[in-house]
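Novice: from the sequence below, what's the structure:
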Amino acid sequence: MVLRKNSTRLNSILVAKEKAISNRMACGGKMGITLTIIIPVFNTPKDLLERCIRSIPFQDERIEVIVVDDGSCEETAKHLRMLQCEDASFRLHTQTNAGQNAARESGLKLSHGVYVLFLDSDDYLDSEAILYIIDLLAQNHPDILAYGIQYVDRAGRPITGKRRCEERYIPIETKHYLIETSALWGQIISRSLFFDPSIEFCKTCRVGEDLATLIPLLLKADTIAATNLNAYYYVQHNNSITHSQGEALSLDILLAFDFILEHIENGETYTQEIEWLAILHILYYGTFRVMGDQSAGIAARRQLSNFMRQHFPAWRQNPIFLMNVQRRGLPFWLVVTGQWRFYSLLKLLKSKLSKLKLFPVA
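Specialist: Coordinates of the predicted model:
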């Protein structure tokens, strides 16, 4: 009986909160909503989910938050309702499991902000930086604004960082930004870009889905800018999608590039940049994904090479690739050109020499 009373009270609180949020959303631009933060959730660990949501500055009325529960288990769904009841003024949308990009798309359809930020539910934000960035958006009106990213472990301890620039705000060229980004969560995007009928979320793959969605958006943007503010904390842990991508998904990157090639209209302007992205994501990262199992990996590696031969036959002459060979050295060249056996031998040799303190492991 007590449980039923508590459940009824919780539901009534949630209904009241949802009604208040809906009234605010109905006013749209009249309420001055600058930024919509969209968080897709699927069975995210409680501690990470709670830290993610509580990192958002809800007190600022220029921000709206939409959490999309993409078919999570009952435990996660209940935790979301509790967070919404306690102190978080976010809108909660529930759907059957359809994948991360489908959840992002659902959130976008419900959004009212001038800009959108896609926040993964195991990551979190720097609330002060976000508030400052909203001011930058209002002052400069870029189509896309990239911010600094801090990579941390599950406990929040810094691992490494990615600083976009040294200035508080600076415009950057599309060709430069194309070759250094791959994730939808790495920047704030004007919602108007999604109104273009040629723009859609890639939902055909799990490896490369962010890249496939982002590249057409970047090519549509008139102005791209960056700030030196570190606004996003990317959490590296064993349960994340990045760390759990196995060989079963390894060839999904080819589906991602099929999507990119089908959806870019002015790709000829950035042929070298897109070709470089294919080299990096298909021949380099793709090789590491498929070569865990030697027998299956060889066949998969052949598929990766055949895709490059078909769509980017002159990739070995790509100037960005040649520059990176000089910068990254022999191990990079061996992996990209398919010399996996020599790469493995080189790695083994370095390991043995490092034990003798004759050669540091790269």
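Novice: only C-alpha atoms for contact and neighbour calcs from this point on.
Specialist: Will do.
Novice: break down the stretch 201-350 of the chain into its helices, ranges please.
Specialist: Using DSSP state H, counting those that start in this stretch, the helices of the stretch 201-350 of the chain run over residues 209-220, 241-244, 252-263, 271-278, 286-290, 294-311, 319-328, 330-336, 340-355.
Novice: return the set of buried residues in the third one.
Specialist: Neighbour-count burial for helix 252-263, counted by 16 or more other Cα atoms under 10 Å, picks out Asp252, Ile253, Leu254, Leu255, Ala256, Phe257, Phe259, Ile260, His263.
Novice: any residues touching it, and which ones?
Specialist: Contacting residues not belonging to helix 252-263 are listed as 198-199, 202, 204-209, 211-213, 215-216, 267, 278, 281-282, 286, 304, 307 [Cα atoms under 8 Å, 6 or more residues apart in numbering].
Novice: what's the answer for the second one, then?
Specialist: Contacts of helix 241-244 with the rest of the structure, by Cα under 8 Å, 6+ apart, involve Gln236, His237, Asn238.
Novice: how many neighbours does Asn11 have?
Specialist: Neighbours of Asn11 under the rule other Cα atoms under 10 Å: 15.
Novice: element containing it, please.
Specialist: Assessed by DSSP states H and E, Asn11 sits inside helix 2-26.
Novice: go ahead and flag the most central residue of the protein.
Specialist: Ala183 (3.2 Å; Cα atoms, centre = their mean).
Novice: that one and Asp210 touch, don't they?
Specialist: Yes. Look at Ala183 against Asp210 with Cα atoms under 8 Å: they come within range, at 5.1 Å.
Novice: to check against the first, give me the structure of this:
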Amino acid sequence: MVKISIIVPVYNTGHYLEQCLDSIINQTLEDIEIICVNDGSTDNSLSILEEYANNDDRIKIINQENKGQGFARNNGLKNANGEYILFVDSDDWIELNTCEVLYKKANVLDTDMLFFCAARYIEDEDKYDYTFKDYNYSSLGGKFWNRIFTYKDVPNIFKVAVSACLKLYNTDFLKKSDVHFPNNFFEDNFFFYSLFLKAEKLSIVENQFYNRRIRDDSTTQSGGRAFMDSIIAANQIIDVFKDNGLFEQYKNQLLRKKFNSNISRFFGIDDSLKEEYWGRA
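Specialist: Down below sits the predicted model:
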């Protein structure tokens, strides 16, 4: 069993993929496996993956028809053998000591999920943003860093970043929870809250390990039809709380979150889709 399985879903990110893979294969913790799930890419992504795999036997390539990032991540999970799981999107990259520090900390604290910080790299402006509160957990006041907590300890649980890429997951915990990504966009929401409400040992390290690329043509920035799935995602969150018997306790916050999310996506979606979006919301 390797220490960490890193799952990288790949779809037409050939322009960024080498930077992502370089940040992974050069980790100071070498006892890792790198599971790259090629989600039917039509650019040069697969050839890049094959070139890297020929030079590093820790890389495993899984090819699938284009079924979306959630399906690709689930496919990666089915093939993971590590003690812990880490997700990295193929247009992002991680710091070189990420795995080593996280593995040591997760073992000391025996965490189900270990959260860590991220910076946003704004591609159009070629600059970094370290102030985004969802990615630095500043809204939690730093009081949960390097200590064990559960969702019950957090005053506003909707201030915690849902991104799947900003946590190190204990594989046994994932298997026991039996949670998978849904096959729609904004799939991180369902996956995060399903695990967050079950976890008995959470912690946060203040290190900024992850670099999130913000680009105009990404799914969450483009304003295209994928934005329709934000309505599905909002309803999935509500269903998670209902399934855990927590809807009444968090009802006001959940409905406020759904309203704010839908309004935000409405203003971001292409004008030609606004009427259809509002009709579904």
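Novice: next, the TM-score between them, please.
Specialist: Overlay of the two chains. TM-score (TM-score structural alignment, normalised by the length of structure 2): 0.83; 268 aligned residues with a Cα RMSD of 2.7 Å.
Novice: drop anything exposed from the contacts of helix 252-263 of structure 1.
Specialist: Buried members of those, counted by 16+ other Cα under 10 Å: 199, 202, 204-209, 211-213, 215-216, 267, 278, 281-282, 286, 304, 307.
Novice: show me what contacts the residue of structure 1 sitting at the aligned position of Val205 of structure 2?
Specialist: By TM-score structural alignment, Val205 of structure 2 lines up with Thr227 in structure 1. Contacts for Thr227 of structure 1 (Cα under 8 Å, 6+ apart) come out as Leu145, Ala146, Tyr147, Gly148, Arg164, Cys165, Glu166, Glu167, Arg168, Tyr169, Ile170.
Novice: same check for the residues you listed, but in structure 2.
Specialist: Among these, the contacts conserved in structure 2 (both residues aligned by TM-score structural alignment, their matches' Cα atoms under 8 Å) are Leu145, Ala146, Tyr147, Gly148, Arg168, Tyr169.
Novice: now do the SS call for the third one.
Specialist: The reference is to Tyr147 of structure 1. strand (DSSP: H, G, I helix; E, B strand; the rest coil).
Novice: pull the distance from stretch 44-53 of structure 2 to the chain's centre.
Specialist: 23 Å (Cα atoms, centre = their mean, to the nearest Å).
Novice: so which bits of that stretch are buried?
Specialist: Ser45, Leu46, Leu49, Tyr52, Ala53.
Novice: tell me the one among those nearest to Lys133 of structure 2.
Specialist: Closest to Lys133 of structure 2 out of the buried residues of stretch 44-53 of structure 2 is Ser45 (32.3 Å), distances taken as Cα to Cα.
Novice: can you pull out the strands in the stretch 101-250 of structure 1?
Specialist: 115-118, 124-125, 144-153, 158-162, 170-172, 187-190, 224-236 (DSSP state E, counting those that start in this stretch).
Novice: okay if I get the ones you listed as CSV plus distance to Leu348 of structure 1?
Specialist: Formatted as CSV, these follow (distance: least, Cα to Cα, whole Å):
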stretch, distance to Leu348 of structure 1
strand 115-118, 40
strand 124-125, 38
strand 144-153, 28
strand 158-162, 25
strand 170-172, 41
strand 187-190, 39
strand 224-236, 26
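Novice: among those, which is nearest Ser55 of structure 1?
Specialist: strand 124-125 (5.4 Å).
Novice: picking that back up, pull out the buried residues from the contacts of helix 241-244 of structure 1.
Specialist: Gln236.
Novice: ok, the contacts of helix 241-244 of structure 1 vs Leu322 of structure 1, which is closest?
Specialist: Of the contacts of helix 241-244 of structure 1, the one sitting nearest to Leu322 of structure 1 (Cα to Cα) turns out to be Gln236, at 30.2 Å.
Novice: quick one: the closest one from His243 of structure 1, how far?
Specialist: Relative to His243 of structure 1, Gln236 of structure 1 is positioned 8 Å away (Cα to Cα, to the nearest Å).
Novice: next one: Ser89 of structure 1
Specialist: From Ser89 of structure 1 over to His243 of structure 1 (counting by Cα to Cα), the distance is 31 Å.
Novice: these two: who's more crowded?
Specialist: Ser89 (20 against 10).
Novice: since that was my last question, I'll sign off now.
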